[in-house]
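K.L.:
Please find the sequence and the predicted model below.
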Amino acid sequence: MSPGDEHDYRGMDQGGRADDPYSTLGGTRQTRTRLPDGDAGHPHTRRPVRNSRSLVMITGVVVLLIAAIALANRGGTSDDNASPDTKSPGAAGPAPTAATGTKPVQGKNGTIASGFAHDEQGAQSAAANYAVALGSAEMFNAESRRDIIQTTHDPAVAPELQDNLDAAYSPGFYENVGLNDDGSAPTGLTFVSRTVPVGTKVIKMETDAATVEVWCTGLVGLAGQGSTKPVTETWFTISQELKWVGGDWKISSSSQTEGPTPVNGDNRASTADEMAEAVDAYGGFTYAR
């Protein structure tokens, strides 16, 4: 998935890869996914609105992560943390997404994985899991949204982001998405917002900072009979600036771009009821290298 780094990260707190709980097999750094301990899935966003400093006008279904990213980026851009102590992402080819047998994380904070390794693998795992959480339907509920922001973000930026998002998710915003004033789905409908990471790539890696891109596909919309906003798929890439804070990776800022997007296949579109049943029946994953 991602290239290595010129630094020897085996010299960090947790020791070499061969003797810590995250050590990969045979020196490889490949991707694996494992099911959580009985947890529902997470989702993600839709096509990005072109406004870097504020929420954009939304026509039709709005994608959540875009709003979160637009507000989060008010504090700066990814260039703010640039350092010559980094490497080009093209130095090595991406690692294939095959299982390594490496334990992905040490635990979880609520429904979100936590305790990521203090190395390149851990940064990628954190970025993928955070993308899932930030693109989930839970972000449309005020209480769960604040929990997600506190869990995934650097405490230095979380309070302001929470306040901005609380103001942004207004009754008018929910109405544009097709939801009730409190963010709940209308009776008989199921709100779908789920993000699925396809792959990750390390852009920069330092001892206590990393920039990781997560290529994702997502589902968003209202499923059920009578829905005027059917569930559609989107493709996007999220870039996260991560910091090592309090013994774990946390987001300090993030941005999003559209694509890469594959050609649509010839699959028959499922009915509204089939889609609603699938969302209820299939849970999500914990993502890790």
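P.N.:
Looks like it came in fine.
K.L.:
Please make it C-alpha for all contacts and neighbour counts, starting now.
P.N.:
Noted.
K.L.:
Would you state the strands of the stretch 151-289 of the chain in chain order?
P.N.:
With strands called from DSSP state E, counting those that start in this stretch, the stretch 151-289 of the chain shows them at 190-205, 209-223, 232-245, 248-258, 286-288.
K.L.:
quick one, which of those strands is nearest to residue 63?
P.N.:
Comparison of the strands of the stretch 151-289 of the chain against residue 63 by Cα to Cα identifies strand 209-223 as nearest, at 7.1 Å.
K.L.:
one more structure, for comparison:
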Amino acid sequence: MSLGDEHQATEGYGGTGQTRTRLPEGEGGGPYGGARRTGRSSSRSLVTVVGVVVLLIAAIAFANRGGDGSASGTPEADSPKAAATAPSGEKPVDTKTGGIPSGFAHDRQGAESAAANYAVALGSDEMFKKPQRSAILRSIIVPDRVADFEATLDKAYSPEFNKNVGLNEDGTTPKSFTFVSRTSPMGTKVTESSADSATVEVWCSGLLGLAGESSTNPVTSSWFTITMQLQWTNDDWKIVTHSQKDGPTPVPGDERASTADEMAKAVEGYGGFTYAR
């Protein structure tokens, strides 16, 4: 799911109804999905994404100067309205690239759909594994920005970072535990758009932590908003820049926190979503 406050330090780059990012410049910052983890203890402050996870949902610090500021236009006047998950454009988005939905419509809804799905990918537990992380970035980032994103994230997902989120230094999950990193978009909003570019905000909820009886990093939730600048490239929407901020965060309910075993079974038994709009 998105990572700590340190990863939020930059503007860049560890899913529904109306679902709605600047990147690598410095070396600080943890993985994308990470930034959203901001309400955690100091030992996990690195977990605020770059995204998601992040939740990566855990987030990453990317002050990207690569944006050309070409996104322009006036946001449409209509207010966000609740809508069921449905295909954008005239037909369902039924293709995938590297396991991530692709082939989005070349319009406002297509950009929103792409941003929501990319938030899910950046906040997944796969961002903690270099091969899978590289595949994700190649699938959703504009080609000329992939190398920068990879270099920044390779430094962010360090042995120390892995240890801070409860993993082994090599990124593997300790025996008898279940690692959780998942991002779920709550809604999206287009703030700027033109024929071939769009800036989309994605409001998300994220989960991050280790489920297990003796876990010192239990699974916790966080709320954050990811902003992505997208560009129409090679017949699809791709990320140019990515940033994240905390909230909006609802008041916690009165529900009893689940046991470690219940949480582990839930994560293993309920798959995550992909979004078409």
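P.N.:
Looks like it arrived, so ask away. Computed from a predicted structure; not experimentally measured.
K.L.:
Rebuild the strands of the stretch 151-289 of structure 1 as CSV, extending it with distance to residue 134 of structure 1 and mean neighbour count.
P.N.:
As requested, those are exported to CSV (distance: least, Cα to Cα, whole Å; neighbours: other Cα atoms under 10 Å):
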stretch, distance to residue 134 of structure 1, mean neighbour count
strand 190-205, 8, 25
strand 209-223, 12, 25
strand 232-245, 11, 22
strand 248-258, 11, 23
strand 286-288, 14, 25
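K.L.:
Regarding stretch 26-41 of structure 2, how distant is the last residue from the first?
P.N.:
End-to-end distance for stretch 26-41 of structure 2, by Cα to Cα, to the nearest Å: 24 Å.
K.L.:
what do you get for stretch 61-78 of structure 2?
P.N.:
In stretch 61-78 of structure 2, first residue to last residue: 32 Å (Cα to Cα).
K.L.:
Please apply the same query to stretch 254-262 of structure 2.
P.N.:
End-to-end distance for stretch 254-262 of structure 2: 18 Å, by Cα to Cα.
K.L.:
Equivalent analysis for stretch 49-67 of structure 1, please.
P.N.:
By Cα to Cα, the extent of stretch 49-67 of structure 1 from end to end equals 9 Å.
K.L.:
mind listing what residue 239 of structure 2 touches?
P.N.:
Residue 239 of structure 2 makes contact with 21, 140-142, 228-231 under the criterion Cα atoms under 8 Å, 6 or more residues apart in numbering.
K.L.:
Same question for residue 96 of structure 2.
P.N.:
102-103.
K.L.:
tell me the secondary structure for it?
P.N.:
Following DSSP: H, G, I helix; E, B strand; the rest coil, we place residue 96 of structure 2 in the strand state.
K.L.:
returning to that earlier point: between the strands of the stretch 151-289 of structure 1, which one is nearest to residue 130 of structure 1?
P.N.:
So among those, strand 248-258 is nearest, using Cα to Cα, at 8.4 Å.
K.L.:
Have a look at how far, on average, the closest one is from structure 2.
P.N.:
Comparison of strand 248-258 of structure 1 with structure 2 after fitting gives an average deviation of 0.5 Å (mean Cα distance after the TM-score superposition for structure 1).
K.L.:
I would like the range of structure 2 that aligns with that strand, please.
P.N.:
Here strand 248-258 of structure 1 aligns to structure 2 at residues 236-246, judged by TM-score structural alignment.
K.L.:
try stretch 169-182 of structure 1
P.N.:
Mapped onto structure 2 using TM-score structural alignment, stretch 169-182 of structure 1 spans residues 157-170.
K.L.:
what sits up against that stretch?
P.N.:
Around stretch 157-170 of structure 2, the neighbours that count as contacts under Cα under 8 Å, 6+ apart are 30-31, 43-44, 46-47, 128, 171, 173-174, 179, 209-210, 216-217.
K.L.:
Any of these buried? List them.
P.N.:
Applying 16 or more other Cα atoms under 10 Å to the contacts of stretch 157-170 of structure 2, the neighbour count classes 30-31, 44, 46-47, 128, 171, 173, 179, 209-210, 217 as buried.
K.L.:
Could you work out which of the strands of the stretch 151-289 of structure 1 reaches nearest to residue 113 of structure 1?
P.N.:
Once the strands of the stretch 151-289 of structure 1 are compared by Cα to Cα, strand 286-288 is nearest, at 6.8 Å.
K.L.:
so how much does the closest one differ from structure 2 once superposed?
P.N.:
Strand 286-288 of structure 1: mean distance to aligned residues in structure 2 after superposition is 1.4 Å, counting by mean Cα distance after the TM-score superposition for structure 1.
K.L.:
Give the aligned range of that strand in structure 2.
P.N.:
Aligning strand 286-288 of structure 1 against structure 2 (TM-score structural alignment) gives residues 274-276.
K.L.:
same question, stretch 114-126 of structure 1
P.N.:
The counterpart of stretch 114-126 of structure 1 in structure 2, using TM-score structural alignment, spans residues 102-114.
K.L.:
Ends of that stretch, what's the gap?
P.N.:
Stretch 102-114 of structure 2 has an end-to-end distance of 7 Å (criterion: Cα to Cα).
K.L.:
contacting residues around it?
P.N.:
Residues contacting stretch 102-114 of structure 2 (Cα under 8 Å, 6+ apart): 18-20, 88-89, 93-96, 101, 188-190, 193, 195-196, 198, 200, 230, 232, 235-238, 275-277.
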